[in-house]
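In: Got a predicted structure here, sequence first:
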Amino acid sequence: MKYLSALILSFGLVAAPAHAGVDDALEQHILPGLERFTEASEQLVETAENDCRADALRPVFQDTFDAWMPISDLRIGPSETGALSVGFWPDPRGFTQRALNGLIADEDPVAHDPDAYADVSIAARGLFALDMLLYDPDFSDYAAQSYTCALVTTISADLGRQAEALQSAWETEFAPVLRTAGEAGNTTYMTDAEAKRAIFTQVLSSLEFTSGKRLSLPMGDFDRPRPAQAEARRSGRSLRNVRLAVGGAVDLARALADRDLPRTEDAHAHFRKIADRIEDPALGDVATPQGRLRVEVLQQAVKALHDTIASEVGEPLGIAPGFNAHDGD
């Protein structure tokens, strides 16, 4: 799955001096973020091995989700496919619930085999599978020594392995590709500008995903809001995920720019101010006219931040925005 920029469908590269932006993006945001996610996942695995019941796991699950969100929207290098089984969402057809119901109903022995669990459908893996098992009343009231408890332990172990694999692949394989852009033998990025453009696109696509999915899906239509479509609503993380994803995009933009970004900082502060006005952390208040209005205003703030970064960060990097796909709509 790839996020295509609605604002920037083409880039015109103009002459620009080499920047330290690629190294800074890696060293200040991407690699530390992956390390934090691995460390949080290790705590999740250890806790699950000691006590796999929902009450015991919820705090460390929240910490693990927190660590994931700032890097969750990367869809480049190892994360292009590796992120999908960590965070399988959106899931409008309920594949996660169906997959977990099937495993539990059959008491599939794969729940006792972390090695084999890597071959299970991505709908039954990762953070959103745990979100459902730990918080949904239809699943979460399980006892120690139960099949579901074993399933939670194995999903946690599988998640920990995914985190380690993702971190290792970035550190040993893809980060060197980005760092050596333009050098002889690098057939992925022929110039330093191409590597910067690839990272910069991740910033914009993350903000577009937050606006177009994290906020739009629960809003639905005015006459038919869909609060049940909110990301991680069961664990009450929907608004928190929006905040963390937006914060991660801004952090990555800062690192890539390697300079002060006053307009971006102002737009981010405005976003945070609007987010503070939303009362329901699961975005359930989109079902009311006033609540929906607040989320719409938040969505506008995300879009404004996106456009500000496109201008303030993109143009000085030598990345000139092309035509807007929404012009004339």
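Out: Sure, I can see it. Numbering: from 1, shown residues only.
In: rest of the way, CA atoms for contacts and neighbours
Out: Fine.
In: Work out which residue lies at the spatial centre of this structure.
Out: S72 (2.4 Å; C-alpha atoms, centre = their mean).
In: Settle this for me: it is touching A83, isn't it.
Out: Yes: the pair S72 / A83 is scored as a contact, 6.8 Å apart, by C-alpha atoms under 8 Å.
In: Longest helix in this protein, please.
Out: helix 147-169 (DSSP state H).
In: try this one side by side with the last:
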Amino acid sequence: MRHLALTLALVASPAVADVGHATREVILPGFARFAEAADDLAAAAADDCTAGALLPAYQDAFDAWMTVADLRLGPSETAALSVAFWPDDRGFTPRQLSTLIAAEDPVVADPDAFAEVSVAARGLFALDMLLGDADLSGYGTDSYTCALVQAVATDLARTAAALEAGWADYAGVLESAGATGNATFLAEDEAVRAIYTQIVSGLEFTADTRLGRPMGTFERPRPTRAEAWRTDRPVRDVVLASEAAVALAHALVGGELPATDAALARVRQAAERVGDPSLQDLDDPQARLLVEVLQQAVRSLKAAIEGEVGAPLGIAPGFNSTDGD
């Protein structure tokens, strides 16, 4: 879905880093929580598929996802698309869902077959539309849309379980970096760089895409391009993504990060000042200003991590290989 926003150049050997701590204390528990929340969502959908009843379980699952959402490494390189197909620049999700509903496609009755459906009609962003769109969310329990919601929830639980299992194996690959037979990470510092890259590129994605995309330009804001805006998630996701990055940074270095923690506090403060959690008021100059402040706070958090984590580990930010530099 998105290119790696930041390439890194190793300028010295890492001083102190604990890949095992990062995987065992943050990454693996994060995928376990997501798998549990996705199971709960599927069970809730089977019990009562209606939007009003299902929204709390959906929000819990989305919250759990955000702790690992910005990892695009190992099993997540491809499987994450089945969970979170976004940005959706060409509007594939509404088209795919509309096609399924119009045809009342029986694929919803077969979990194995539904797993082959386009990722645009699966995962959390399909549910954002089905549960949050005014034209779709009024379905009843005996409707095709109810069956579709249940199919999406079941599929999400299956994907979450596969991600948890995949990461249980991949963690060993990260932790054994440099060992004989590890063809993925030939040196210990490669695993450190891989995790660090996820931290900083995730924050860049939050600033430039989660916030920058709906902001558009002053003359032409694009609020409906915000992440999961129908279910009021945009600002919530910014905070959760920032918190996840900081948690992983702490786990990677295993020490105090006062500048990073202070920067995260400013992200939270800026988020609290944003009036509309769905970012649908960006045509108002004052509202836009508050979102710009939040965006700058996220960028400052990234800079704090680069200074407090990247520099001591001997990792310096490089140029994006696609920008011509």
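Out: Thanks, I have it. Quick caveat: nothing in here was measured; it's all calculated off a predicted structure.
In: Once they're superposed, what TM-score comes out?
Out: Superposed pair, TM-score by TM-score structural alignment, normalised by the length of structure 2: 0.96. Supporting alignment: 325 aligned residues with a C-alpha RMSD of 1.8 Å.
In: Might you report the residue contacts of the residue nearest to the centre of structure 1?
Out: Counting by C-alpha atoms under 8 Å, 6 or more residues apart in numbering, S72 of structure 1 touches A83, G87, A245.
In: Of those residues, which belong to helices?
Out: Per DSSP H, the subset of the contacts of S72 of structure 1 in helices is A245.
In: what about burial for the contacts of S72 of structure 1, which qualify?
Out: When the contacts of S72 of structure 1 are checked for burial by 16 or more other C-alpha atoms under 10 Å, the buried set is A83, G87, A245.
In: quick one: which of those is nearest to A165 of structure 1?
Out: The nearest member of the buried ones among the contacts of S72 of structure 1 to A165 of structure 1, counting by C-alpha to C-alpha, is A83 at 10.9 Å.
In: What's that closest one aligned with over in structure 2?
Out: Using TM-score structural alignment as the criterion, the counterpart of A83 of structure 1 in structure 2 is A80.
In: L215 of structure 1 too?
Out: L215 of structure 1 maps onto L211 in structure 2, by TM-score structural alignment.
In: Which residues are in contact with the nearest residue to that match once chain neighbours are set aside?
Out: The shortest distance from L211 of structure 2 to any non-neighbouring residue, by C-alpha to C-alpha, 6 or more residues apart in numbering, is to Q295 (6.4 Å). For Q295 of structure 2, the contact set (C-alpha under 8 Å, 6+ apart) comprises A207, D208, L211, G212.
In: Secondary structure of the first one: a helix, I assume?
Out: Read that as A207 of structure 2. Yes: counting by DSSP: H, G, I helix; E, B strand; the rest coil, A207 of structure 2 is found in a helix.
In: What is the neighbour count of it?
Out: Neighbourhood size, A207 of structure 2 [other C-alpha atoms under 10 Å]: 23.
In: just the third one next, same as before
Out: Using other C-alpha under 10 Å, L211 of structure 2 is surrounded by 24 other residues.
In: and it, which of the three is it?
Out: Per three-state DSSP, L211 of structure 2 ends up helix.
In: what sits against it?
Out: Here L211 of structure 2 is in contact with A226, P234, V238, V291, Q295 (criterion: C-alpha under 8 Å, 6+ apart).
In: Then the first one?
Out: If a contact means C-alpha under 8 Å, 6+ apart, then A207 of structure 2 has Q295, Q296, V298, R299 as its contacts.
In: if I look at it, how far off is A53 of structure 2?
Out: To A53 of structure 2, A207 of structure 2 is 32 Å away according to C-alpha to C-alpha, to the nearest Å.
In: Could you do the third one as well?
Out: Distance, L211 of structure 2 to A53 of structure 2, using C-alpha to C-alpha: 29 Å.
In: still on that earlier bit, mind checking how far the match of L215 of structure 1 is from V298 of structure 2?
Out: In terms of C-alpha to C-alpha, L211 of structure 2 sits 10 Å off from V298 of structure 2.
In: Looks like T145 of structure 2 contacts L100 (just checking).
Out: No: the criterion here is C-alpha under 8 Å, and T145 of structure 2 misses it with L100 at 9.0 Å.
In: between these two, which one's more packed in?
Out: T145 (25 against 18).
In: Now go through the contacts of L211 of structure 2 and say which are in helices.
Out: P234, V238, V291, Q295.
In: Same list (these) but as JSON lines, adding distance to H3 of structure 2.
Out: JSON lines is the format used below for those (distance: C-alpha to C-alpha, whole Å):
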{"residue": "P234", "distance to H3 of structure 2": "21"}
{"residue": "V238", "distance to H3 of structure 2": "19"}
{"residue": "V291", "distance to H3 of structure 2": "24"}
{"residue": "Q295", "distance to H3 of structure 2": "20"}
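In: Mind checking what secondary structure the residue sitting furthest away from the middle of structure 1 has?
Out: Taking C-alpha atoms, centre = their mean, the residue of structure 1 most remote from its mean C-alpha position is A184, at 33.2 Å. Classification of A184 of structure 1 by three-state DSSP places it in coil.
In: Trace it over to structure 2, please.
Out: Under TM-score structural alignment, A184 of structure 1 pairs with T180 in structure 2.
In: For the equivalent of G160 of structure 1 over in structure 2, which non-adjacent residue is spatially closest?
Out: Using TM-score structural alignment, the partner of G160 of structure 1 in structure 2 is A157. Using C-alpha to C-alpha, 6+ apart and skipping the chain neighbours, the partner closest in space to A157 of structure 2 is A38 (4.7 Å).
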